[in-house]
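Trainee: sequence? don't have it. structure:
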């Protein structure tokens, strides 16, 4: 059985550096993290381009813009009425706290708890903001993480909690400043691997883990 760091090394050697998150500013990262809930990244790109055309990619503009205008701009992502409110909630929080630069001085777990109190910010979204926008050492877990670790035999139950899955990674690759880049790359590499190879219907014969994959051995 492979361990967590071997999975990271294997994926990095196979796919190379991914350099996530695709954004021009930390605030754009946050907006993307909120908009990508329950949709694909192509739709998020279209919505963000609309926001840029309207000059809305700042917390000040996001708070002051008419809600209907914001909804129309982000319509490509789906659930646009709810997500417009989520963006306003988050932007109001940022302004109240003095901006992203002020938030960077807070301890990771304290800041995570505050983010999770914002309506529309769940665990994956909060951790994406922490890691990619604020450079905090926290690993982002998603359904791709669960799929890959389940098939590789590192977890036995698909009902494992978000925190327990996160702990599996963070116990081996410690949540320290030196590992922030690894966390970013590892999360991105898992996503690309599960989109290309470890799909719902996996392409096991093309997979770099084919010799150690429980899914293949039990199929």
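Mentor: Structure's in. What do you need? Note that this is a predicted model, so its numbers are computed, not measured. Numbering: from 1, shown residues only.
Trainee: contacts and neighbour counts: CA atoms only from here.
Mentor: OK.
Trainee: quick one, strands of this protein?
Mentor: Secondary structure of the chain (DSSP state E): no strands located.
Trainee: so what's the spatially most central residue of it up against?
Mentor: Residue closest to the mean C-alpha point of the chain, counted by CA atoms, centre = their mean, is residue 128 at 4.1 Å. For residue 128, the set of contacting residues under the criterion of CA atoms under 8 Å, 6 or more residues apart in numbering consists of 30, 33, 140.
Trainee: mind redoing it with 10 Å?
Mentor: Residues near residue 128 by CA atoms under 10 Å, 6 or more residues apart in numbering: 21, 29-30, 32-34, 122, 134-136, 138-141, 184, 187.
Trainee: go on, residue 91?
Mentor: In this structure, residue 91 makes contact with 27, 30-31, 58-64, 85, 97, 99, judged by CA under 10 Å, 6+ apart.
Trainee: Next one: it from residue 21, what distance?
Mentor: 19 Å (CA to CA, to the nearest Å).
Trainee: Please apply the same query to residue 103.
Mentor: When distance is defined by CA to CA, residue 103 is 19 Å away from residue 21.
Trainee: So the two - more neighbours on which side?
Mentor: When residue 103 and residue 21 are compared on other CA atoms under 10 Å, the one with more neighbours turns out to be residue 21, at 19 against 15.
Trainee: What separation do you get for that one and residue 188?
Mentor: Residue 21 sits 9 Å away from residue 188, taking CA to CA as the criterion.
Trainee: before we move on, what about residue 15?
Mentor: In this structure, residue 15 and residue 188 are 10 Å apart, going by CA to CA.
Trainee: which one of these two has more residues nearby?
Mentor: Regarding residue 15 and residue 188, a neighbour count based on other CA under 10 Å identifies residue 188 as having more, with 19 against 11.
Trainee: Below is an additional structure, to be compared with the one above:
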């Protein structure tokens, strides 16, 4: 089964995931996506939501707010997301790179992926998440779930490098931003519910096409 057929099968099984999850508490809403993409590094989304909620309650909801707040205070707000000293610094550095809330949409539209990757703390997965979900630009997001699922399906080894995997998906999928967003979300759904580290293969929607047996 090809990659696009897998997408269609997962979409049929799970339905639209409508990612990226935002609560529209930040201004502009794209800033919530950018902040979430930085905060979700090395943690789960529940912890990110707690950190974002703390920021909302404190009124730290714009790029200007992040630039103005003392870094120690920002650390306290985002503590639930873990690595809070590192992430507070990264949020501030990213906010400085953008400059202002008013400039964010222009930044997301015009900045190159290469320039984004030059910003301290922005790696490939974070950069592609920001570009795809906040910037609506066609970059496929790869994460550990993607590598786990598709290595078990026999497409590549689980330790395959990020760029090779990203280019593989971009070559084998229609050039469609909505499909990129949905497929990434569907892979996460599959990995969390079925294709876990200790997999639950019995009811997996891809079990007939997967030779991996946990």
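Mentor: Looks like it arrived, so ask away. Predicted model, so just to flag it, every value in this text is computed and none were measured.
Trainee: Let me know the TM-score between chain one and chain two.
Mentor: Aligned and superposed, the two chains score 0.94 in TM-score terms (TM-score structural alignment, normalised by the length of the second structure); 209 aligned residues with a CA RMSD of 1.5 Å.
Trainee: Show me which of the contacts of residue 128 of the first structure is closest to residue 53 of the first structure.
Mentor: When the contacts of residue 128 of the first structure are ranked by distance to residue 53 of the first structure (CA to CA), residue 32 comes first, at 15.6 Å.
Trainee: Residue in the second structure paired with that closest one?
Mentor: Residue 32 of the first structure maps onto residue 36 of the second structure when the alignment is built from TM-score structural alignment.
Trainee: Now do its match against residue 93 of the second structure, distance only.
Mentor: The spacing between residue 36 of the second structure and residue 93 of the second structure, counted by CA to CA, is 15 Å.
Trainee: Same check on residue 133 of the second structure?
Mentor: Distance from residue 133 of the second structure to residue 93 of the second structure, by CA to CA: 20 Å.
Trainee: Comparing these two, which shows the higher neighbour count?
Mentor: Under the neighbour definition other CA under 10 Å, residue 133 of the second structure and residue 93 were set side by side, and residue 133 has more, 23 against 18.
Trainee: List the contacts of that one.
Mentor: Counting by CA under 10 Å, 6+ apart, residue 133 of the second structure makes contact with 19-21, 30, 33-34, 37, 139, 141, 177-178, 180-181.
Trainee: Alignment lookup: it to the first structure.
Mentor: Residue mapping for residue 133 of the second structure onto the first structure gives residue 132, with TM-score structural alignment as the criterion.
Trainee: count of neighbours near the alignment partner in the first structure of residue 49 of the second structure?
Mentor: In the first structure, the residue equivalent to residue 49 of the second structure is residue 45, according to TM-score structural alignment. Here the neighbour count serves as a burial measure; for residue 45 of the first structure (other CA under 10 Å) it reads 19.
Trainee: Settle this for me: residue 45 of the first structure is touching residue 73, isn't it.
Mentor: No: proximity of residue 45 of the first structure to residue 73 does not meet the contact threshold set by CA atoms under 10 Å, at 11.4 Å.
Trainee: Overlap in contacts, these two.
Mentor: Common neighbours of residue 45 of the first structure and residue 73, using CA under 10 Å, 6+ apart, are residue 51.
Trainee: Residue 202 of the second structure corresponds to which position in the first structure?
Mentor: Per TM-score structural alignment, the equivalent position to residue 202 of the second structure in the first structure is residue 205.
Trainee: who's in contact with that match?
Mentor: Neighbour list for residue 205 of the first structure: 197, 211, 216 [criterion: CA under 10 Å, 6+ apart].
Trainee: quick one: the second one from residue 48 of the first structure, how far?
Mentor: If you measure residue 211 of the first structure against residue 48 of the first structure using CA to CA, the figure is 41 Å.
Trainee: Have a look at those two and say which one is more surrounded.
Mentor: Neighbour tally, residue 211 of the first structure and residue 48, criterion other CA under 10 Å: the higher count belongs to residue 48, 22 against 13.
Trainee: could you list every residue that touches that one?
Mentor: 23, 28, 31-32, 35, 54, 56-57, 73-74, 76-77.
Trainee: And it, how far from residue 183 of the first structure?
Mentor: Here the distance between residue 48 of the first structure and residue 183 of the first structure works out to 25 Å (CA to CA).
Trainee: what's the answer for residue 170 of the first structure, then?
Mentor: For residue 170 of the first structure, the distance to residue 183 of the first structure (CA to CA) stands at 9 Å.
Trainee: In helices only, show me the contacts of residue 133 of the second structure.
Mentor: Assignment to helices by DSSP state H places the following of the contacts of residue 133 of the second structure there: 30, 33-34, 37, 177-178, 180-181.
Trainee: quick one: which of these is nearest to residue 153 of the second structure?
Mentor: Top of the list for closeness to residue 153 of the second structure, among those and by CA to CA, is residue 180 at 19.0 Å.
Trainee: thinking again about what came up before, now, the contacts of residue 205 of the first structure that are in helices?
Mentor: Among the contacts of residue 205 of the first structure, the members that lie in helices (by DSSP H) are residue 216.
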